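A.B. asks: Below is the structure, and that's it, no one-letter string:
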């Protein structure tokens, strides 16, 4: 008789619908952005999980005006909500709340960018302003 092995819970966190995750953006396309999930509810993951942010899940308003390339760049660290398990390859993520979006970004000059509004971040080294879907920082 075959017995299923007990699942070892020490394999790190696994994203679930409703979880808040941190992820590194890997690719930005016209209608979606891909990201590697690195933390789930402040616990690090041990295996690779991929998330997809669809154009309609970037923000809550003016969904038809969302430009993915103006919201995210590869390398950005984002805070996102897991919407669903998505397809076999990736979880569907959303940044459609004020506290969700880009939390850390690096400028072309190599500086860590500073949020100056909910749609822009600025390089402290060059003063260059770049568009992003910025996460509102809890005060």
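C.D. replies: Looks like it arrived, so ask away. Everything numeric here is computed off the predicted structure, so don't read it as measured data.
A.B. asks: okay, CA-based contacts and neighbour counts for the rest of this
C.D. replies: OK.
A.B. asks: Who are the contact partners of residue 11?
C.D. replies: 45, 46, 47 (CA atoms under 8 Å, 6 or more residues apart in numbering).
A.B. asks: Mind picking the one among the residues you listed that's closest to residue 95?
C.D. replies: Proximity of the contacts of residue 11 to residue 95 (CA to CA) peaks at residue 45, which lies at 19.9 Å.
A.B. asks: got the contact list for whatever helix or strand the closest one lives in?
C.D. replies: In this assignment (DSSP states H and E), residue 45 forms part of strand 43-54. With contacts defined as CA under 8 Å, 6+ apart, strand 43-54 is touched by 11-14, 23, 31-39, 89-95.
A.B. asks: how many neighbours does the residue nearest to residue 112 when sequence neighbours are not counted have?
C.D. replies: Spatially, and ignoring its direct neighbours in sequence, residue 112 is nearest to residue 106 (4.7 Å; CA to CA, 6 or more residues apart in numbering). Residues near residue 106, counting by other CA atoms under 10 Å, number 18.
A.B. asks: How about residue 8?
C.D. replies: 7.
A.B. asks: can I assume it sits in a helix?
C.D. replies: No - going by DSSP: H, G, I helix; E, B strand; the rest coil, the assignment for residue 8 is coil, not a helix.
A.B. asks: Just the buried residues of the strand holding residue 45, please?
C.D. replies: Neighbour counts over strand 43-54 (16 or more other CA atoms under 10 Å) mark 44, 45, 49, 50, 51, 52, 53, 54 as buried.
A.B. asks: List just the nearest of the contacts of residue 11 to residue 118.
C.D. replies: residue 45 (28.1 Å).
A.B. asks: residue contacts, the spatially most central residue of the chain?
C.D. replies: Centroid-nearest residue in the chain, with CA atoms, centre = their mean: residue 78, separated by 3.5 Å. Counting by CA under 8 Å, 6+ apart, residue 78 touches 22, 23, 24, 25, 100, 101, 102, 103, 104, 135.
A.B. asks: Okay, one more to line up with it:
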């Protein structure tokens, strides 16, 4: 069975020019080959020695998060400065492959940005609605914001494993244990609710 095709995004570093030759859908810079489009990585062996690296678009092209798009993501890890997330949906369209995103502390809320604490806004495993504010590249992630009222945590689980219920814009409660946790709660608009 063939290994699954590696999916590349524009600007992603593929390999060194000593390992391969640049083919279609790629470009070279500073001794490395980069992807110039979104698609699947292909390596072809050539008689001349070095394999040729190309990036080929899917027949049905992959939807990419774009600046201004509302995305649904899952929180993977948090620290005092930002939350790392995996982007799962753009609007209501599921992505074929996950993209990494970062929600910085200063992009969590629109007001009192200096008082925001990441661990009082998100926890690993939370499902969050966010807006793309900057495109990433292969080395960094998409920059996301939850500064609008409609953005923030939409699904969170308590330590008891129960889905929590929002009780204010900054708190959610476990219906089983009645414990409260801080979150940056989204005021979800009907068009973003998945049925």
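C.D. replies: Sure, I can see it. Since the model is a prediction, treat every value here as computed from it, not as a measurement.
A.B. asks: before we move on, the earlier item: give the aligned range of the strand holding residue 45 of the first structure in the second structure.
C.D. replies: Here strand 43-54 of the first structure aligns to the second structure at residues 93-104, judged by TM-score structural alignment.
A.B. asks: now do stretch 17-30 of the first structure
C.D. replies: Taking TM-score structural alignment, stretch 17-30 of the first structure hits residues 67-80 over in the second structure.
A.B. asks: which residue sits closest to the counterpart of residue 134 of the second structure in the first structure, ignoring its sequence neighbours?
C.D. replies: Under the alignment (TM-score structural alignment), residue 134 of the second structure maps onto residue 84 of the first structure. In this structure, residue 84 of the first structure finds its nearest non-sequential neighbour in residue 17, 5.0 Å apart by CA to CA, 6+ apart.
A.B. asks: Show me the helices in the first structure, by range?
C.D. replies: Assigned helices in the first structure, in chain order: 68-71 (criterion: DSSP state H).
A.B. asks: That one: strands as residue ranges?
C.D. replies: 20-28, 32-40, 43-54, 77-84, 91-94, 101-104, 114-117, 120-122, 129-131 (DSSP state E).
A.B. asks: Rebuild these as CSV, extending it with distance to residue 70 of the first structure.
C.D. replies: Output for the strands of the first structure, formatted as CSV (distance: least, CA to CA, whole Å):
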stretch, distance to residue 70 of the first structure
strand 20-28, 10
strand 32-40, 11
strand 43-54, 14
strand 77-84, 14
strand 91-94, 16
strand 101-104, 11
strand 114-117, 14
strand 120-122, 9
strand 129-131, 5
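A.B. asks: Return the residues in contact with residue 170 of the second structure.
C.D. replies: So residue 170 of the second structure contacts 121, 182, 183, 184, 185 (CA under 8 Å, 6+ apart).
A.B. asks: where's the last one relative to residue 44 of the second structure, distance?
C.D. replies: Put plainly, it is residue 185 of the second structure. For residue 185 of the second structure, the distance to residue 44 of the second structure equals 49 Å [CA to CA, to the nearest Å].
A.B. asks: Which of these two has more residues huddled nearby?
C.D. replies: residue 185 (27 against 13).
A.B. asks: circling back: please name the residues that touch the aligned partner of the residue nearest to residue 112 of the first structure in the second structure.
C.D. replies: In the second structure, residue 106 of the first structure lines up with residue 157, judged by TM-score structural alignment. By CA under 8 Å, 6+ apart, the contact list for residue 157 of the second structure reads 125, 126, 163, 164, 174.
A.B. asks: Buried ones among the residues you listed?
C.D. replies: Of the contacts of residue 157 of the second structure, these count as buried by 16+ other CA under 10 Å: 126, 163, 164, 174.
A.B. asks: Verify the stated contact: the first one with residue 75.
C.D. replies: Which is residue 126 of the second structure. Yes - in this structure residue 126 of the second structure lies within contact range of residue 75 using CA atoms under 8 Å: 5.4 Å.
A.B. asks: Mutual contacts of the two, please.
C.D. replies: By CA under 8 Å, 6+ apart, no residue touches both residue 126 of the second structure and residue 75.
A.B. asks: what residues are up against residue 168 of the second structure?
C.D. replies: So residue 168 of the second structure contacts residue 185 (CA under 8 Å, 6+ apart).
A.B. asks: switch to 10 Å and redo it
C.D. replies: With contact taken as CA atoms under 10 Å, 6 or more residues apart in numbering, residue 168 of the second structure is in contact with 182, 183, 184, 185, 186, 187.
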